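Engineer: build the 3D model from these lines:
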Amino acid sequence: MIEKIVAEWRQKSSYTVLDTAFEAGQQFLAIWQAWRDDAARPQQLHYLAWLPTGLSIAEMAQKQSEWAELSEALLAVWPVAVPGFHRIYLDQNQIVLTLMIGDSAKCVQQIDARIDAFYLSAQDWPLSLWTRLGRLAKAQAILRMPMSSDSQQKMVENAGFVFENTPGAAVKNACFCPRWRITTPRTQPPPVQRHAIILGAGLAGAAACQRLALRGWKVTLIERHANIAQEASGNLAGIFMPLLSRDDNPTSRLSRNAYLFARHVWQSLGGIGNGFSGAACGVLQIARDAAHAEAQQNLSQQTDFPAEYAQWLAQPAASALLGAPVSGGGWLFPGGGWVHPQSLCRAMLQACGSQLQTHFNVSASTLIKMADSWQVCDENGAEIATAPVVILANGMGALSFPQTCDLPLTAIRGQVTYLDAESAPAIMPVLCGDGYLTPAINGLCSIGATYDNDAETALRQSSQDENLARLHQILPDWTADVTVLPLTGRVGFRCVATDRLPLVGALPDTTATSPLREPQLKDIPRLPGLYGLLGYASRGLIWAPLAAELLAAELNDEPLPIEAELAAALDPARFILKAQRRTKP
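Structural biologist: Coordinates of the predicted model:
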């Protein structure tokens, strides 16, 4: 099978394998080694693998001893074993491993990719799952699997695969040669010219530059301020941690994916505290009250999170960890912490190298659609740049264009209080709950942040009092005289969507509607070449890398880094789809 794969990938710039027989990863390492050994290899190898549970890193290392060098590199970035899709970059970002942890049938249903080769274990799947594999397969895709019965082979054949004539063979090979026409599921074809204009030099825009430049794109960044990260990304410190929920809803699953992928990307930039300012000092999230603490403790007993991901601490243990009495029990996220957003933006942009061109102190006022490109002009009508792709990563600024003025985005004011370290409790992990407190950063602790529905840009005492009151609820023994504290801090405005999830992907054409009675997301008309990375609210640190990766994968026709239903939950056209479904008779 490896010989067939090598022969096939020599004709392609990118090659994708789906493996549901990953076991300890031996097959993956063998293909990775074959890729390394082949001078005519494709530029990028995508490998999607369903991961069985129960193997420790030590056990995997033992089973992978034949490929010691590759095994060491893989296990060095091995993710925390929590459910979901995990994207890992290896070998100068040319090997892209997407691990899928969970029920194998559910994982396969959630893949959005075009597959060149299938390695399958003996699966007791219904016909609908085999049909799903046929929808993922490229023309002439090859398949290898043990065959348990004639009925199973018949289902695979009904999905469009033709088996080699090998009577009695325990393991059979097949080729995808369906009787029907193969179609691609993506809403927009990849652009021929890989050049994108990105509006906004905050976390969203910087991450988009970095993920596209990684793929060889030319990126032109336009920023109306004189420097990076001057608006929502301009705080002294941002907190990163996942979000937990009792039903593991889409928001929790997305936050888990975003949190883990952000840490992976940051490591490639040099790591927290090295490539940019911050600390992975942990985050301690205290329950709001006794009822909330009881619910969270019950959640901890119903879930089986690895200790390096999340731990529930009762009030005495939480207080001991913090070094000060807290109001209740809480979740400890040992891998969480704080980051200085501006330094992270700078690191992401520096990683772009010569692929990046910047325009600062320039306001993009007009978007003009040309035959096969977009022209971005300033307030005087002069052209700033032209490219086939424009990405709006400028928060509320996206509403200034006629094409996108109807997007359901709202500005939410947030005031952060800066407190001299001598007046704040000396803590090591970030403390949060209904508010938050960071450790001292350059002599200042950050306390925040308010959620205000007004446009006041100046600091105000009432917002500072609110921040300090919430901190006192978490730290009841904190005795600082808040009446003499100076009014210091920063005001920023979060860009928030109505459902509190980001908008990631091709932007909808609000002037057109789908003629279908029961439209799907793919049926909603789009503005060709115009994309959004918007609505990150308070979680821009972790949203930015995953959202940029998702959009870059869409633009390059690569396997998506998350489950298809989660990508749909971020699709900017979701609001129009809901509205059209409500109004259809």
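
Engineer: from now on I want contacts and neighbour counts done on CA atoms only, so please keep to that.
Structural biologist: OK.

Engineer: and the closest residue to Asn158 other than its chain neighbours, what helix or strand is that in?
Structural biologist: Once flanking residues are discounted, Asn158 sits nearest to Thr131: 7.5 Å by Cα to Cα, 6 or more residues apart in numbering. Mapping Thr131 onto the secondary structure by DSSP states H and E places it in helix 127-136.

Engineer: just how off-centre is that helix within its chain?
Structural biologist: Helix 127-136 has its C-alpha centroid displaced from the chain centroid by 26 Å (Cα atoms, centre = their mean, to the nearest Å).

Engineer: by contact count, what packs against the helix or strand just after it?
Structural biologist: Scanning forward in sequence from helix 127-136 by DSSP H and E, the next helix or strand is strand 137-146. The contact analysis (3 or more Cα pairs under 8 Å, 6 or more residues apart in numbering; DSSP states H and E) places strand 137-146 against strand 115-119, strand 171-176.

Engineer: now the last one: how far from the chain's centre is it?
Structural biologist: In other words, strand 171-176. 34 Å.

Engineer: please provide the structure for the following sequence as well, for comparison with the first:
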Amino acid sequence: MLMSPVYAMKRFPPTQHRCRPKKAVPDPGNRGSGFAGPPVSPPGGRPKGVGGVIILAVFTPLTPSRPAFDQDGLPYSPLYGDIYHAAQGALEQARHVFLAGNGLPERWRGRERFTVCETGFGLGLTFLTLWRAWRDDPRRSRRLHVVSVEAHPFAREDLEQLLRARLPAGWEDMATQLLAQWPPLLPGLHRLDLDGGAVTLTLAFGLAEQVVPRLVLRADAFFLDGFKPSVNPGMWSEPLMRALARLAAPDATAATWASAGAMRRALQTAGFEVERRDGFGGKLHMTVARYAPRFERRHAPAEPPSFAERHAVVVGAGIAGAGVAHALALRGWRVSVFDAAWGAPALGAGHLAAALTPLLARDDSPRARLSRAGALRAATRWAPWMDGGIVARCGTVQQAKSDDKEPGMHAMLAELGFPADWVRAVTREEASGLAGCPTARGGVYFPGGLRVRPRLLGAALLSRPGIEVRAARVARIEALQADVPSGRRWRAVDGLGATLAEAEIVVLANAAQAPRLLAASSLGPTGGELPGFFGQKAIAGQITLLPAQDAGWRPPHCVVAGDGYVLPAVDGDCVAGSTYVHDAARAVATAEGHAVNLERAARLLPELAGAGLDPGAFTGWAGWRAVLPGRLPVIGESPVHGGLWAASGYASRGLSWSALGGDILAASLEGEPMVLEGDLLRMIAWR
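Structural biologist: Coordinates of the predicted model:
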């Protein structure tokens, strides 16, 4: 795996920033991808409608909320002219309306998992009340999943101020966990793992009418908690209720403090049986509902899978396989990892360090969203090793590629409206100050940019209890028919025909070797299907180790990237890279490649040009990238062979995909709400 931070900015005239709605089309459903979610427009295409719900292909910057109070001291939203909760108390309202209205805690008892979808996170008090009730119930479900949509989230500091003033004694631990993982205010999904992963909170930041149609989950209960319909009609509209209904499990329930007639009719049209009950806080009525459509469902969420053993075989112990194995082991799976090169002293030894920096695009394109999701998951999953030895949060200066492009980068940030704790514009002087040495020009700065030691990180991920790694080559895999809940069992076989392991799940995380393994297993394409997956190519490339001590130049304190990159020093050397060599017979570091990397590095850091360094004296490392057409990976279940999964084709962005890919596969197998939106999942499905 070679990592090269990339900057992508597309210029579009304002008229292209929004796509007009298109007539509704049928949902193609789950085509064996392992995911159930709405169809979406292809990159650059027009939006599709699903079941009367329009998926908007439009980027809308987040507008954060700020603490404000009405004349009675209640938390208040100036954006909507409404209070966040009843005067009689948020916790009491949550218990009366949302818990009792959804039959909780009784309904989660004895279940493997229970999933709640909430429209309106607000101050988080309803979520905390739910979490507390779940904690206090000895007969609770094994796991609790909550997905909460919020268009105007609070910054962490503001949320802490609001919560600390309102929580009863004994709730401090929950608030501390929530605030410790509170994400930067960026559009999209943010997964928080609480109570050791027994509770998950997926925050969906963005307008509900844009976010909900992209969610992939199976909801047992809905907490409908937007601001009142008269000031926030979109949150109670029929299209949104239809979008929510597509996520409903059989007999799912819903509850809300509201009782407006239009809202109740919207629920009924979406397939809910609606009932009025006594309200709370001076309201005469509230509404409860049960999903019981009188029509045949066309867009039902997938049934959660069931496994007898919860044992998986992962082929490949690189950064892709390590991410998958770690994610499964976190959820209690037993994982057998096989890699012929495991334990070899030279395995990745020269790959001293790599960088993880997200992409940017003026329209927040699907690739930019995917990149951001990967960076956010990595920062969360790798937190235990964020001490500098394995993962260092050193930041990244992403330089403009030329002086005339720097203003465009800064204008793009103004349009995106991303918070400064995620990315901010910098001049050349500011970039030089952050790097601790002169840079060629300014650009943008990511405070969360990471320098990672891939070999050490992979070993740390694979050291999780429940993971066994063996130095063995899987020569083929065989599908076995067996009486197991998944309906299939797999056997991994070595070159002598001996069985290495049997499991219900096999994950191919062996890069460009994956298509060859399938072909050797007589599981290759027939009739030309999946040309993308079987068209994976191995592209060689090399990195260069620049001497960082007494070498006539000052090494950077942060990652400096543009056309190439230079990383902060590790063990006396700075990694610079990287080359791309198509159709190479072997991956080998050459003096010519070192010269290319030095030239690129000198365009970023001018001191290198005058340091008199000799590329012929450099050392480095060469390796392979697995690249699919379109340069997006395949992460998901085979549409042809049930129980056969892949995490392959990570190309130059293995660090971006490792944690995210692992959580996508593990969440799918565990029946969790998905950590990525449905339109993005389809982009990385088998193809």
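
Engineer: report the TM-score for the pair.
Structural biologist: The TM-score (TM-score structural alignment, normalised by the length of the first structure) is 0.90; 550 aligned residues with a Cα RMSD of 2.1 Å.

Engineer: what stretch of the first structure does stretch 647-667 of the second structure fall on?
Structural biologist: Mapping stretch 647-667 of the second structure onto the first structure (TM-score structural alignment) gives residues 533-553.

Engineer: whoops, I mixed them up, stretch 591-604 of the second structure
Structural biologist: Taking TM-score structural alignment as the measure, the first structure aligns residues 461-474 with stretch 591-604 of the second structure.

Engineer: the matching stretch vs the second structure, mean deviation?
Structural biologist: Mean deviation of stretch 461-474 of the first structure from its aligned counterpart in the second structure after superposition (mean Cα distance after the TM-score superposition for the first structure): 0.8 Å.

Engineer: quick one: contacts of that stretch?
Structural biologist: Stretch 461-474 of the first structure has contacts (Cα atoms under 8 Å, 6 or more residues apart in numbering) with 286, 326-328, 415-417, 432-437, 447-450, 478, 482, 487.

Engineer: for Val423 of the second structure, which non-adjacent residue is spatially closest?
Structural biologist: Residue nearest to Val423 of the second structure in three dimensions, not counting chain neighbours: Phe446, with 4.5 Å by Cα to Cα, 6+ apart.

Engineer: could you report the neighbour count for the one you found?
Structural biologist: 22 (other Cα atoms under 10 Å).

Engineer: which ones are touching it?
Structural biologist: Phe446 of the second structure sits next to 357, 395-398, 421-424 when contact means Cα under 8 Å, 6+ apart.

Engineer: counterpart of Thr98 of the first structure in the second structure?
Structural biologist: In the second structure, Thr98 of the first structure lands on Thr202 (TM-score structural alignment).

Engineer: okay, and the alignment partner in the second structure of Leu244 of the first structure sits in which element?
Structural biologist: Matched to the second structure by TM-score structural alignment, Leu244 of the first structure sits across from Leu360. Under DSSP H and E, no helix or strand contains Leu360 of the second structure.

Engineer: could you look up the SS state of the equivalent of Leu399 of the first structure over in the second structure?
Structural biologist: Aligning on TM-score structural alignment places Leu399 of the first structure opposite Pro515 in the second structure. Of the three states, Pro515 of the second structure takes helix under DSSP: H, G, I helix; E, B strand; the rest coil.

Engineer: what is the neighbour count of the nearest residue to Pro515 of the second structure once chain neighbours are set aside?
Structural biologist: Counting by Cα to Cα, 6+ apart, Pro515 of the second structure lies nearest to Phe534, which is 5.3 Å off, once chain neighbours are set aside. By other Cα under 10 Å, 21 other residues sit near Phe534 of the second structure.

Engineer: Phe534 of the second structure belongs to a helix?
Structural biologist: Yes. Phe534 of the second structure forms part of a helix when assessed by three-state DSSP.

Engineer: how close does it get to Arg687 of the second structure?
Structural biologist: 9 Å (Cα to Cα, to the nearest Å).

Engineer: got the buried residues for the match of stretch 591-604 of the second structure?
Structural biologist: 463-468, 470-474 (16 or more other Cα atoms under 10 Å).

Engineer: repeat that for stretch 195-215 of the first structure.
Structural biologist: Residues of stretch 195-215 of the first structure classed as buried: 195-215 (neighbour count, 16+ other Cα under 10 Å).

Engineer: mean shift of the host helix or strand of Arg191 of the second structure relative to the first structure?
Structural biologist: Taking DSSP H and E as the definition, one finds Arg191 of the second structure inside strand 188-194. On superposition with the first structure, the mean distance recorded for strand 188-194 of the second structure (mean Cα distance after the TM-score superposition for the first structure) is 0.5 Å.
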